[in-house]
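Participant: how would this look folded up:
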Amino acid sequence: MKPLKKKIREEIKNLLSNFFDLKDLEFRVGAPKPELGDYYTNVAFSLAKREGKNVKKMADEVASILFKSEIFESAEPLNGFVNIKVKKSIIENMMREFLRGEKIEEKKERILIEFVSANPTGPIHIGHGRGAVIGDSLARVFSHLGYNVQREFYINDAGGQILSLLNSVDLYRKKLIDPSFEIGEDVEYQGEYVEEIAKKLSDNIGFEEKKKMVLFLILEEIKNTLNEFRVDFDTWISEESFYKNGAVEEVVDWLRKMGYVEEKDSALWFVMKGLEEDKDRVLRRKDGRWTYFAGDIAYHKYKYERGYDLLINVWGADHHGYLPRLRGAIKAMGFDENKLKIVWVQMVKLVREGKPVPMSKRKGEYITLKDVIDEVGTDVTRFFFLMRRADTPLEFDLELAKKETEENPVFYVQYAYARIRSIFEELKKRKMEYEEGGFSTKLLNEEEEKLLRKFIKLNDVLYDVTESLEPHLIVQFLLDIVPLFHQFYTKHRVLVENKVERNHRLEIIRCMQKTIETGLSLIGVKTPEGRM
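Facilitator: You can find the predicted model right below:
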């Protein structure tokens, strides 16, 4: 189903092109306050500037032209903007198409989304969890709209952090043999999970075998947690593989031939040459060890060579400073840096009874994603992680998350779905007749119209998600439309004796049921099966 906002924009252009030169004219179509209409446009501002006219007078003129549209019920000028309300027939057509389940046309574009990509040095924490639900929800939305989507996890299994982990495991093995042995506070990786790994290692194990076993155990734990969180990946790519198969040396030699790599002070440097930043970056240290940056260049070369139309990286906000050097390398390799989009994910702060939950990763006392899932459930955790923009810090209230009241936004949305289910169950129980397709715009009351005028924005929201890469818009939409349903439900009976009126209202709540179901499924949250 084509987003209505796009149709509105096309209609505005078609109507105004008969009166004005619209070539290269930029204007917006957005959603105003509900009481003002379904959409607004600022096209009068752009036209007034081009035509040298007063904005207010131009808005009056634009409104009078748009009012003649066959799909607009009204077009009202206000402070230079024009607020538009679509005809009820448009609502009816969209509703019928939605309930029929029109097949979405498959798109040719291929998209790669890389997310989570946690270091395999321990259980994934809540920050990774937020990135997981953001990346997974983006993949769900793109797939729902017909795009070919690949989900990828980049395993950071090379470098100093892996050596530190293995050292920590060795120290815990010493303690298992000699309980009096004390593990110092300066040991980087601590906690019960390190001890459990140490217990599973056999004696006299070689370094490579030990490394392989430790990484396997941690990755299995990560995969199990993500599986419980309803997050799956199509590909798992090892960082170390790029060093072992020669891909890093190959790309560095390639960049050297193009003049982007120089040797200074016995180290290899990537020379920016004004690409994105002025500071050169080390690729290989004096002791011969490659930097993470070198491996990342090889990895992104591999991404581009697979021919995707869009590359999305979901990164923690602490990586902001890393992006310029990566973009510089992408430019140097001759790839289109505009194909790469970054979603920045801010930190999550856990709160219990109004107080922050203390965490210390160094002492192994941090709360993992698994801990939160076990306490409040997957549905609530996913929903809460999407209640704010990705680039905004999130406060996660554990006590609120466990409440089964309207205060809890997840419960509030799922309760609306459960109410609708109960109506259809009661319909069967009473053996009342229901004929699909009985909706009529002539029967619309105020609450029903408000509800459906919100419903018509669903596809707008989904396409907005693909453009802004902000899946929190779906949660926002659900939290906007559900109160309208509850208002309708409280004021109007659905299972009335009048068959025509009953079929009309059942079509509306069937539409709401599918709307809520669609929204929740796209953020990986289940719909309740029984009463709540």
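Participant: When you work out contacts or count neighbours from here on, use the C-alpha atoms and nothing else.
Facilitator: Will do.
Participant: Could you list the buried residues of stretch 446-458?
Facilitator: Of all the residues in stretch 446-458, those buried under the rule 16 or more other Cα atoms under 10 Å are 447, 448, 449, 450, 451, 452, 453, 454, 455, 456, 457, 458.
Participant: Return the member of those nearest to residue 187.
Facilitator: Nearest to residue 187 among the buried residues of stretch 446-458: residue 458, at 50.8 Å, using Cα to Cα.
Participant: Contact partners for that closest one?
Facilitator: Applying Cα atoms under 8 Å, 6 or more residues apart in numbering, we find residue 458 in contact with 477, 515.
Participant: picking up where we left off before, any chance of the buried residues of stretch 446-458 in JSON lines, plus distance to residue 308 and secondary structure?
Facilitator: Shown next, in JSON lines, are the buried residues of stretch 446-458 (distance: Cα to Cα, whole Å; DSSP: H, G, I helix; E, B strand; the rest coil):
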{"residue": "447", "distance to residue 308": "45", "secondary structure": "helix"}
{"residue": "448", "distance to residue 308": "43", "secondary structure": "helix"}
{"residue": "449", "distance to residue 308": "42", "secondary structure": "helix"}
{"residue": "450", "distance to residue 308": "41", "secondary structure": "helix"}
{"residue": "451", "distance to residue 308": "39", "secondary structure": "helix"}
{"residue": "452", "distance to residue 308": "37", "secondary structure": "helix"}
{"residue": "453", "distance to residue 308": "37", "secondary structure": "helix"}
{"residue": "454", "distance to residue 308": "35", "secondary structure": "helix"}
{"residue": "455", "distance to residue 308": "33", "secondary structure": "helix"}
{"residue": "456", "distance to residue 308": "32", "secondary structure": "coil"}
{"residue": "457", "distance to residue 308": "29", "secondary structure": "coil"}
{"residue": "458", "distance to residue 308": "27", "secondary structure": "helix"}
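Participant: this one as well, want them side by side:
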Amino acid sequence: MGGIVEEVSSGLARALAGALESARGRGSVKVDQVPEFTVEVPREKDHGDFAANLAMLLARPARMAPRKIAEILVNNFSLTGTWVERVEIAGPGFINFYLKPAWVYEILPKIIALRENYGRLDEGKGKRVQVEFVSANPTGLLHMGNARGAALGDSIASILDFAGFSVTREFYINDAGNQIENFGLSLEARYMQLLGLDVPFPEDGYHGEDLVGTVQSFIGRHGDAFLKVEAGERRAALVEYALNEKLEAIKRVLRDFGVRYDVWFSERFLHESGAVKDTLNLLREQGHIYESEEALWFKASAFGAEKDEVLVRSNGIPTYFATDIAYHLNKFQRGFERVIDIWGADHHGHVARMKGAVAAVGYDPAALEVVIMQLVRLYKGGELVRMSKRSGQFVTLEELVEDVGKDAARYFFVMRSSDSHLDFDLDLAKAETNENPVYYIQYAHARICSILRQCKEQGGKVPDPAEVDFSLLKEESEFALARKLADFPGEVASAAKGLAPQRIARYAHELAGLLHSFYNANRVITADQALSGARLVLVDATRITLQNALRLLGLTAPQRM
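Facilitator: The predicted structure follows:
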């Protein structure tokens, strides 16, 4: 479902192509074929509602000055069946179209009819896409990096779904490898210490206070029974118990953050099923592995990476990278046509190696897209926040949600591009003022709901758009609001194409601003019933669009504030 902006743009492009054909027929412009040209919304309002670059593209093949070509095209342009009021030539040969104000009001009945589907597109054509995000080690609490990844990944998945892709959200559980061995040693040490034994804690162990609580819970169930068993069995039991507890906690915290996954994929499965071994064999068969220093190496440099990478250490244990290749092979084997990973900035150097590995196992490396997100810094009272009571090291996602709420947290995490460092102002996120973008947007929605309640209390209702005279909407603030509503499908398309939820965040903020400006300049419910009806449809369409934008970011649209 495209938007009216795209419809009008396409109509102007067809009319302009018709003008060129007419000019060619008269011999005014001599070219063999029509070049691909654009009709788009110019950045500067003074340059019209739409602008085309066709004349400049024709200059070389037609051997004519672009302004002269523009004049010919304008003279051959038919206004019949278009919203065009006037056409002007600007600069080196841009053709600027100025439309009758009424064109933009055509969107209002469509929004009312489509409601929660306004802005939904078919760009993806049902193409299967997997978005994997967070994928934190299930050995502790979720931190700010995980929180930003959760907000980004979930919003990207929602936007892609709205744009017509078939989306699967996936969490990769890192329940194997060195970190789990270290986790087991840490749990064992805490277990023995809590039972009164004087044992050292691993130097690089997990020091969070939450681990103490986990072991206390384990002791509450099993007592000292595992002091009497072999160390391997003791650690295995502790790890199994702790992983289940931590994973359930992660799921709960993410649910509270508004994130629900379709698949929870276990790393352990890749080892137990033989997938890692099979992947290594495949790479060996394809000639992408060599042996050096008693280790097996992947020829990553052959695929554009800076250096080769170890797959199997000299002790025979596969590296994390080997498992990661097996995991990505598994993704493509499950039929995903496009795989999107959300990674922290510290994984930037891993991108080229991973894309090379995808190519090495027989898939298009372009089908793997990696969104790199930069670090988050929390500020309170103008000062950097460093410590957490629960983790002893960092502020947890759970603490953040308790402090500022789900909506504020999610919006702040996506309001900047993922590749930008993010300074999260805790005081601003909690402020009930217009300076807080979340409050500002949600208040716009609540303000509209208040108007609609007032209308209902007075015995009225939002009229059927078919019965409304939109020509009564003559104020600049009315036109600006409707014009912004018309942009929403295009913003969804751009956000989906660029994996850029910040576009939707910015759009919602700008739309809220236009609503507040309109509200401050005009009364919606007036003695003029016809004008009131037109304005009620306008604000109801704004409410629907705001709600749709907020939903894509995982935010609520409150009716009262």
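Participant: And the helices in the stretch 301-450 of structure 1?
Facilitator: Counting by DSSP state H, counting those that start in this stretch, the stretch 301-450 of structure 1 has helices at residues 323-332, 369-376, 378-385, 398-402, 409-430, 446-455.
Participant: Who are the contact partners of the most centrally placed residue in structure 1?
Facilitator: Centroid-nearest residue in structure 1: residue 134, 3.2 Å away (criterion: Cα atoms, centre = their mean). Residue 134 of structure 1 makes contacts with 314, 386, 390, 470, 471, as judged by Cα under 8 Å, 6+ apart.
Participant: re earlier: residue 55 of structure 1: which of the helices of the stretch 301-450 of structure 1 is closest?
Facilitator: The closest of the helices of the stretch 301-450 of structure 1 to residue 55 of structure 1 is helix 446-455. By Cα to Cα, the value is 28.5 Å.
Participant: Counting neighbours, what do you get for residue 264 of structure 1?
Facilitator: Applying other Cα atoms under 10 Å, we find 10 residues neighbouring residue 264 of structure 1.
Participant: Just tell me what it corresponds to in structure 2.
Facilitator: When structure 2 is aligned by TM-score structural alignment, the residue opposite residue 264 of structure 1 is residue 292.
Participant: Same check on residue 376 of structure 1?
Facilitator: For residue 376 of structure 1, the residue aligned by TM-score structural alignment is residue 404.
Participant: my guess is its match contacts residue 426, does it?
Facilitator: Yes: checked against Cα atoms under 8 Å, the pair residue 404 of structure 2 and residue 426 is within contact range at 7.0 Å.
Participant: okay, those two: which has more neighbours?
Facilitator: Each of residue 404 of structure 2 and residue 426 has its neighbours counted (other Cα under 10 Å); residue 426 has more, 20 against 16.
Participant: Aligned to that one, what sits in structure 1?
Facilitator: In structure 1, residue 426 of structure 2 lands on residue 398 (TM-score structural alignment).
Participant: can you check residue 446 of structure 2 too?
Facilitator: Match for residue 446 of structure 2 (TM-score structural alignment): residue 418.
Participant: Now do the same contact list for that match.
Facilitator: Applying Cα under 8 Å, 6+ apart to residue 418 of structure 1 gives the contacts 528, 529, 530, 531, 532.
Participant: try residue 425 of structure 2
Facilitator: Taking Cα under 8 Å, 6+ apart as the test, what residue 425 of structure 2 contacts is 378, 379, 380, 382.
Participant: Structure 1: which residue goes with the second one?
Facilitator: So that's residue 379 of structure 2. In structure 1, residue 379 of structure 2 lands on residue 351 (TM-score structural alignment).
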